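>>> Sequence and predicted structure are below.
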Amino acid sequence: MSNKPIGIFDSGVGGTSIFKEIHALLPNENCMYLADSKNAPYGNKSESEILQLSIKNTEFLINKGCKIIVVACNTATTNAISYLRTHYDIPFIGIEPAIKPAALKTETKSIGILATKGTLSSHLFHKTTDLYASGIKVIEQVGDGIVPLIESGKLESKEMKKLLETYLEPMLAQNIDYLVLGCTHYPYLIPMLTKMLPNNVKIIDSGLAVAKQTKAVLSANDLLCESTQQPTIQLYSNGNVEILNSILDNKFETSYLDF
């Protein structure tokens, strides 16, 4: 069982930001990544649609023999992970915006959250915010349009820069000193965001924390890979495989999936 792959899914290429962290921390582990790009973005879908897509992705990875599943999508985590954990007999790792570290570290008592509508409107997001951000001003911003631009290969486009300027302006006007990225696509924006933000505004994403949690859960369940051979990395996409390949610098081969 321990040599079986870690399964990872997202509503497209964004979850590769999580895959990279997991692969760096656990280089011996076999991994299987599923990009449901055909249905991206999840953030503007209903809770029922998100749940059904998450079930379909989960069952694909389980049927491929995965020993653990990382839901590398904030929207899918907040809307579906409770159901997945109660209906499937393997461990699940979820993703949620890193509100806690931002709330603990802010000096201006004002933080920004850039996320999808599906994440910001979820019960889990509000529960986390109420728990950790009491007394902190939380400026929520729905990142409409960001995921489609990334999925279509327009990461560094003029359209993206204009969109980000529109979203950052009201946050900066409220004196944020932390920007929390609440979607796994968004870490790919960090080089652009760093140029656009003042030096006092720090960016936080969940990637490394998720990788550490994945390792901890594998260890607790005696599922860490024992092999020292070169791991097998399998990537699947039902969208443009070239975009997935390019975002991973063509280090791995992607299979197209009619899914």
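Thanks, I have the structure now.

>>> Please make it C-alpha for all contacts and neighbour counts, starting now.
Noted.

>>> Helix, strand, or coil at residue 180?
Counting by DSSP: H, G, I helix; E, B strand; the rest coil, the backbone at residue 180 sits in strand.

>>> what about it, how many neighbours?
24 (other CA atoms under 10 Å).

>>> Relative to residue 203, how far out is it?
Separation of residue 180 from residue 203 (CA to CA, to the nearest Å): 6 Å.

>>> With residue 28 instead?
Residue 28 is 29 Å from residue 203, by CA to CA.

>>> swap in residue 179?
Residue 179 is 5 Å from residue 203, by CA to CA.

>>> Give me the more crowded residue out of these two.
Taking other CA under 10 Å, residue 179 and residue 203 do not tie; residue 179 has more neighbours (25 against 17).

>>> quick one: contacts for the more buried one?
102, 111, 112, 113, 114, 201, 202, 203, 204 (CA atoms under 8 Å, 6 or more residues apart in numbering).

>>> So the closest residue to residue 186 other than its chain neighbours: helix, strand or coil?
Nearest residue to residue 186, sequence neighbours excluded (CA to CA, 6 or more residues apart in numbering): residue 14, at 7.2 Å. Recorded secondary structure, residue 14: coil (three-state DSSP).

>>> The structure to be compared is supplied as follows:
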Amino acid sequence: MQQPIGIFDSGVGGTSIWKEIQKMLPNEDVIYLADSKNAPYGTKPKEEILRLSIKNTELLLEKACKLIVVACNTATTNAIDYLRTTYEVPFVGIEPAIKPAALKTKTKKVGVLATKGTLSSSLFHNTSKLHASGIEVIEREGTGLVDLIESGQVDSTETYLLLQKYIAPMLEAGIDCLVLGCTHYPYLIPQIKKIVPPNLNIIDSGEAVARQTRAVLEQQNLVAISRKSPSEHQFYTNRELEILESFVKGPNIKTDFIVF
């Protein structure tokens, strides 16, 4: 089926998920919606997160998306149950990768860097209880990091110092795995690697989400047919195009950027 996959996030962070999906599903067209004007979602009340998630979903449905990836941990943990019961289109969500971290840790101590909206959600706590029995999960809110990424300051000294402030106590507590619980945070991995020891596992959900997207498409017979022409990718944002463009690069794709 040649209808596009829809992806939405509270900004540019979900492009880390888009990259994995584009890599794993090169024949698929994609429409990406960056709600950067309302970023970050992680500091908003649940009712506001739900309202924004509904708005984003309906915009993507208007564009005939066959599947929607909620490329935002906070939106997933606070809104995906409602979205799945309200709309017929299949949804793929994202939550912090507690399970792989629990399987990898040798110190039995795992750090989770995420937004307040994710860490305070019932889905996050249920996931931790289910997969992290006997594991100490050390949570830290990454306050301010999304704002810095959204303003194009991924490599700034301010970002580095903020990361150092958040990660240092987790290292002192003995973590050997760090879970990135926000789709913006994979862009900070080069900075994080300057702070953590080389043997520490940094874990994000991008590849797993792409695999799940492929599995759902296959289960529901929605996979795009093979094609000779490049796949088409449209990126919508309600803030500066230049920042979104700087996060999106890829060969053999047709890319359009649109302000909505």
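Perfect, I can see it now. Note that the structure is predicted; figures quoted are calculated from it, not measured.

>>> Hmm, residue 72 and residue 15 of the first structure touching each other?
Yes. Counting by CA atoms under 8 Å, residue 72 is a contact partner of residue 15 of the first structure at 4.9 Å.

>>> Which neighbours do those two have in common?
Counting by CA under 8 Å, 6+ apart, the shared contacts of residue 15 of the first structure and residue 72 are 8, 9, 184.

>>> ok but the second one is inside a helix, no?
No. Remark: residue 9 of the first structure does not belong to a helix; assigned using three-state DSSP, it is strand.

>>> Secondary structure element holding the nearest residue to it once chain neighbours are set aside?
Spatial nearest neighbour of residue 9 of the first structure, excluding adjacent residues (CA to CA, 6+ apart): residue 34 at 4.7 Å. For residue 34 of the first structure, the host element (DSSP states H and E) is strand 31-35.

>>> That strand vs the second structure, average offset?
Strand 31-35 of the first structure, aligned to the second structure and superposed, deviates on average by 0.2 Å (mean CA distance after the TM-score superposition for the first structure).

>>> Residues contacting that strand, please?
Contacts of strand 31-35 of the first structure (CA under 8 Å, 6+ apart): 5-13, 15-16, 19, 23, 57, 61, 66, 231-239.

>>> please redo it, this time with the cut-off set to 7 Å
Identification of contacts with strand 31-35 of the first structure by CA atoms under 7 Å, 6 or more residues apart in numbering yields 5-13, 232-238.

>>> Also stretch 191-198 of the first structure?
Against stretch 191-198 of the first structure from outside (CA under 7 Å, 6+ apart): no residues.

>>> Neighbour count: residue 15 and residue 72 of the first structure, which is higher?
residue 72 (33 against 27).

>>> ok now do the more buried one, which residues does it touch?
8, 9, 10, 15, 18, 94, 95, 184.

>>> And what about the fifth one, helix, strand or coil?
State at residue 18 of the first structure, reduced to three classes by three-state DSSP: helix.

>>> which residues does residue 18 of the first structure contact?
By CA under 7 Å, 6+ apart, the contact set of residue 18 of the first structure is 72, 207.

>>> and the gap between it and residue 238 of the first structure?
Residue 18 of the first structure sits at a distance of 19 Å from residue 238 of the first structure (criterion: CA to CA).

>>> again with residue 110 of the first structure
Distance of residue 110 of the first structure to residue 238 of the first structure, given as CA to CA: 39 Å.

>>> More neighbours: which of the two?
Neighbour totals were compared for residue 110 of the first structure and residue 238, and residue 110 leads with 22 against 17 (other CA under 10 Å).
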